[in-house]
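Visitor: Need coordinates for the below:
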Amino acid sequence: MFKGSARLAGENNKEYSYRVIKEGIMSLKLRPGQAISEVELADALQISRTPIREVMGKLREEHLVEVLPQVGSYISKIKPQLIEEAAFMRYTLEKEIMKMACDSFPEDKLRELKRNVALQEEIIERKATDGLAFHKLDTKFHSIIFQGNNKEHVWDAITRLSTHYNRMRVLSEMENSFYTAFIEHKNIIKVIEEKDIEHVEEVVHTHILKPTKNWGKLYQPDSPYADYFDLSYKMPIFQ
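Guide: As a prediction, this is how the structure comes out:
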């Protein structure tokens, strides 16, 4: 059964349960399609059911938990449609934010990006397999770019739509490696630092859209992850 991590300083029961349950979902330790119980979660985290019930409602809003009447609650399967929509949103908006960054970007935020990438490199050098740790740094990397252009609320909106997209990134990176994303992040920094606006579209396309071309094989019938996906929405994805 799912086990919670240590409580952070100052976390109340609701904050704690939301963080650890969502981390379990995003790291795929709570598998897509897996049945979950408020009672079992409360027992695992050693808290009452009330905050768990509130957290489950929030996770439903984020498309991470589904409730089937008379059946039970499940971790939402990954929906390629939601991945495609999030990738479209990220590509469209990150192109523009990168152009703004090439025009003007605070030095302290540039240093923060470089520190972030240095931490990514440490994970790679340790040959760590913790996809969630790398993913947290990846997410923070992009949030810094939006913060540097005073568009952090835009990033928040992207994050809310990207829960299925981000699980797919974690799955893909677990199956392959973090190294490609790390190199692409270094290229993004180089474009910002050199104010190389002509290469913005290329680096953003390479980082966000190009990887999706290989994701389709992960939900084919012969994939070990086929059961992770909800393919009920019939449309061309990742073509």
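Visitor: CA atoms for contacts and neighbours, from now on please.
Guide: OK.
Visitor: can you point me to the longest helix in this structure?
Guide: helix 80-103 (DSSP state H).
Visitor: Against which helices or strands is the next helix or strand after it packed?
Guide: Once the chain leaves helix 80-103, the next helix or strand it forms, by DSSP states H and E, is helix 107-125. Here helix 107-125 touches helix 131-148, helix 179-193, going by 3 or more C-alpha pairs under 8 Å, 6 or more residues apart in numbering; DSSP states H and E.
Visitor: Quick one, which of those helices gets closest to residue 223.
Guide: Among the helices and strands packed on helix 107-125, helix 131-148 comes nearest to residue 223, with 19.4 Å by C-alpha to C-alpha.
Visitor: List the contacts of the following helix or strand past that closest one.
Guide: Next helix or strand after helix 131-148 toward the C-terminus (DSSP H and E): helix 152-161. Contacts to helix 152-161, defined as C-alpha atoms under 8 Å, 6 or more residues apart in numbering, come from residues 62, 82, 86, 89-90, 143, 146.
Visitor: Could you also give me the structure for this second sequence? I'd like to compare it with the first:
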Amino acid sequence: MMEVFEQLPGENAKHYAKRALLYNLVNLEMKPGDKITESDLCELYGISRTPIREAILELHQQNMIDIYPKQGTFVSYIDTAAIDEFLELRNLMEQSVTQLACEKLTPDNIAYLRENIVQWKHHLKNDNLAKTQACDKEFHKYIYCACGKQFWHNIIRENAYQFDRIVILMFSSINTDKLVKDHSDMVDAFEAHDKEKAFEISLCHTKRYIEHLDEFLVKYPNYFKK
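Guide: This next block holds a predicted model:
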């Protein structure tokens, strides 16, 4: 069932529509292949058709929504080829970022990351997938920002939505203890200024998200692009 949010103070209707739609797309409340009807979304979110249409067009450009003339508008299927390209980009960036983190992170930065891990464990225990994923995103964002690489992080986030759906599938169906340990081990490597170890853990961590991909293809065959 689709989540409905309140419009934030100062948030225009298009940004509100895109934020709400993106949440539901990423968290698979809107399933790949589902048909999207603008009038239904207008009623659900209490806004006019123009901002809904603008949000849909932007999400189409980000490959989260497919638009077929004379057929309709649909939630895009998960594209494994796009995810492979995204992970190649992320690994290239993280080779530099993990090295910088070993040089730049302060004791306060390390403490913040350890607190994030505590929160992640709490949300996992309570089966709150959205908050679990939010903690995961915040962990990585914080490292980039603390290293002065906010722009790099923005590039990653703007291209991560296909990958985010794989993350949700993993959190919902696979034991994630190894992911949590990766974060903890990564922080230990940052604190020890061990650049080689930090990058090694980062590569291993990224691979964990796709090591069950074949299982997902079997379990959720209708979610993936043929």
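Visitor: Now render the helices and strands packed on helix 107-125 of the first structure as JSON lines, adding mean neighbour count and distance to residue 167 of the first structure.
Guide: Formatted as JSON lines, those follow (neighbours: other C-alpha atoms under 10 Å; distance: least, C-alpha to C-alpha, whole Å):
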{"stretch": "helix 131-148", "mean neighbour count": "19", "distance to residue 167 of the first structure": "9"}
{"stretch": "helix 179-193", "mean neighbour count": "17", "distance to residue 167 of the first structure": "15"}
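Visitor: Now distance to residue 26 of the first structure too, for the ones you listed, in CSV please.
Guide: Compiled in CSV, these are given as follows (distance: least, C-alpha to C-alpha, whole Å):
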stretch, distance to residue 26 of the first structure
helix 131-148, 7
helix 179-193, 18
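Visitor: For stretch 86-101 of the second structure, list every residue counted as buried.
Guide: Within stretch 86-101 of the second structure, the residues scored as buried using 16 or more other C-alpha atoms under 10 Å are 86-87, 90-91, 93-95, 97-101.
Visitor: ok so, going back, possible to save the contacts of helix 152-161 of the first structure as JSON lines with distance to residue 186 of the first structure?
Guide: Below are the contacts of helix 152-161 of the first structure laid out as JSON lines (distance: C-alpha to C-alpha, whole Å):
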{"residue": "62", "distance to residue 186 of the first structure": "30"}
{"residue": "82", "distance to residue 186 of the first structure": "28"}
{"residue": "86", "distance to residue 186 of the first structure": "23"}
{"residue": "89", "distance to residue 186 of the first structure": "22"}
{"residue": "90", "distance to residue 186 of the first structure": "18"}
{"residue": "143", "distance to residue 186 of the first structure": "15"}
{"residue": "146", "distance to residue 186 of the first structure": "17"}
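Visitor: Farthest from the middle of the second structure: give me that residue.
Guide: residue 70 (31.5 Å; C-alpha atoms, centre = their mean).
Visitor: Report the secondary structure state of it.
Guide: coil (DSSP: H, G, I helix; E, B strand; the rest coil).
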